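**Student:** what follows is a predicted protein model with its sequence.
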Amino acid sequence: MSLPDLVLVHGGAHAADCWDPTVAELRTQAPHLRVLSVDLPGRRGKRGDLGEATIADWVDSVVADIDRHRLGDIVIVGHSMAGVTIPGVVAKLGSSRVREMIFACAFVPPQGTAIVDTLGGPLGWFARRKAKTTRTTALPKSMARYAFCNGMTPEQREFTLSRLYTEAIAIVAERVDRSSLPPEVPRTWIMTTRDRALSTRSQRNSISALGGVQTLIEVDACHDVMISHPQLLAEKLIERCQARS
């Protein structure tokens, strides 16, 4: 059985290292599965100007990483803010190469709108305020702890809060265009039911904006499910890859 390669794309205020606990589980549970967790530009030494970032820049960066690692057919996962990035990646690679796209508690604004237009709660207030005054920002640890870490162990919270990165405000204010997204690529949604960053209602709105999904997986977890529930998430991702083998 030939499994597709698995690509993991992080969300806002994060980098590829947020996937480390889940990647470790993937290597244990499915050592034959090739996994690539990418860094978006402007963090952990990845070249890029956060102050001038665009969604297209991030799409090109992910596609370049996939090509550089010579991956074959893929299943691609986008967490949180990567909901605006992975549709562009899928559009560039095409349905012949992408077997499935997985949105993990992701921000998917309606076509032609921006994340900042639909984001609620403390993160929405913070993003709208910062969008008026700066091009990059660092999320305060107190807000990150509230939004990302509820229900985590102390060790998981420490892991999360020690891996926060400066983010590009322009991305949350940029209007999305999914007109080139191939409709035939299967879509899965991982819904985190204890999420403070993106409520289940907001996630369902994102699913509607996407045009629906074929598979819905509910997980009793906080927003950073890849840190709080790495074993369970790894199991679910392996199942999705096996379904597309």
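**Tutor:** In hand now; what should we look at?

**Student:** CA only for contacts and neighbour counts going forward, please
**Tutor:** Fine.

**Student:** tell me what the helix or strand encompassing residue 237 is packed against?
**Tutor:** Residue 237 is part of helix 230-243, with elements assigned from DSSP states H and E. Applying 3 or more C-alpha pairs under 8 Å, 6 or more residues apart in numbering; DSSP states H and E, one finds that helix 230-243 contacts helix 20-29.

**Student:** and here's the other structure:
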Amino acid sequence: MALPGLALVHGGQHAADCWDRTVDEIHCQEPGLAVVALDLPGRRGKPGDLLDDVPRTWILTLRDRALSQASQRRSIAALGGVQTMLPFDTCHNLVISEPKLLASILLERCRRYA
């Protein structure tokens, strides 16, 4: 069964290109997977333009010195919640510091919905 496409959305101080290393790693692990990195911020405290039926996973970065866990949880609430929260003992810039780990996590999430 084909995997669903994967849409990646950056955080506040980044642009879509912050995902480049992770997208490269995803394509190494799953060459045929359609992946798009979007610039899709929320506006004025309103949720971003995410469809209600799109499954959402939040990776809670436990050693994040830029965004506290409380701040991350407020962001989750602003999105309208998530179906799954995955805590990881990593820093804020997981897309840069752990692209292989992040690619594995994202591919596993895709496989759940295939």
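**Tutor:** Yep, it's here. As the structure is a computational prediction, the values presented were derived from the model and not from experiment.

**Student:** show me where structure 2 has strands.
**Tutor:** For structure 2, the strands defined by DSSP state E occupy 6-9, 35-38, 57-61, 84-88.

**Student:** so which of the ones you listed gets nearest residue 73 of structure 2?
**Tutor:** Checking these against residue 73 of structure 2 by C-alpha to C-alpha gives strand 57-61 as the closest, at 8.4 Å.

**Student:** which position in structure 2 aligns with residue 197 of structure 1?
**Tutor:** Applying TM-score structural alignment, one finds that residue 197 of structure 1 aligns to residue 66 in structure 2.

**Student:** got the contact list for that match?
**Tutor:** residue 92 (C-alpha atoms under 8 Å, 6 or more residues apart in numbering).

**Student:** and it, how far is that from residue 4 of structure 2?
**Tutor:** Per C-alpha to C-alpha, to the nearest Å, residue 66 of structure 2 is found 31 Å from residue 4 of structure 2.

**Student:** one more: residue 101 of structure 2?
**Tutor:** 20 Å.

**Student:** residue nearest the middle of structure 1, spatially speaking?
**Tutor:** The centre of structure 1 sits closest to residue 79, judged by C-alpha atoms, centre = their mean, with a distance of 1.9 Å.

**Student:** now that one. Nearest residue, chain neighbours left out?
**Tutor:** Closest residue to residue 79 of structure 1 apart from its sequence neighbours, by C-alpha to C-alpha, 6 or more residues apart in numbering: residue 104 at 4.7 Å.

**Student:** same question, residue 12 of structure 2
**Tutor:** Leaving aside its chain neighbours, residue 12 of structure 2 sits nearest to residue 41 (7.5 Å; criterion: C-alpha to C-alpha, 6+ apart).

**Student:** okay, now the one you found: neighbour count?
**Tutor:** The local packing of residue 41 of structure 2 (other C-alpha atoms under 10 Å) involves 16 other residues.

**Student:** now it: how far from residue 10 of structure 2?
**Tutor:** 8 Å.

**Student:** now residue 71 of structure 2
**Tutor:** In terms of C-alpha to C-alpha, residue 71 of structure 2 sits 16 Å off from residue 10 of structure 2.

**Student:** give me the more crowded residue out of those two.
**Tutor:** The residue with more neighbours, out of residue 71 of structure 2 and residue 10, is residue 10; 17 against 11, by other C-alpha under 10 Å.

**Student:** show me the contacts for the more buried one.
**Tutor:** By C-alpha under 8 Å, 6+ apart, the contact list for residue 10 of structure 2 reads 16, 18-19, 37-41.
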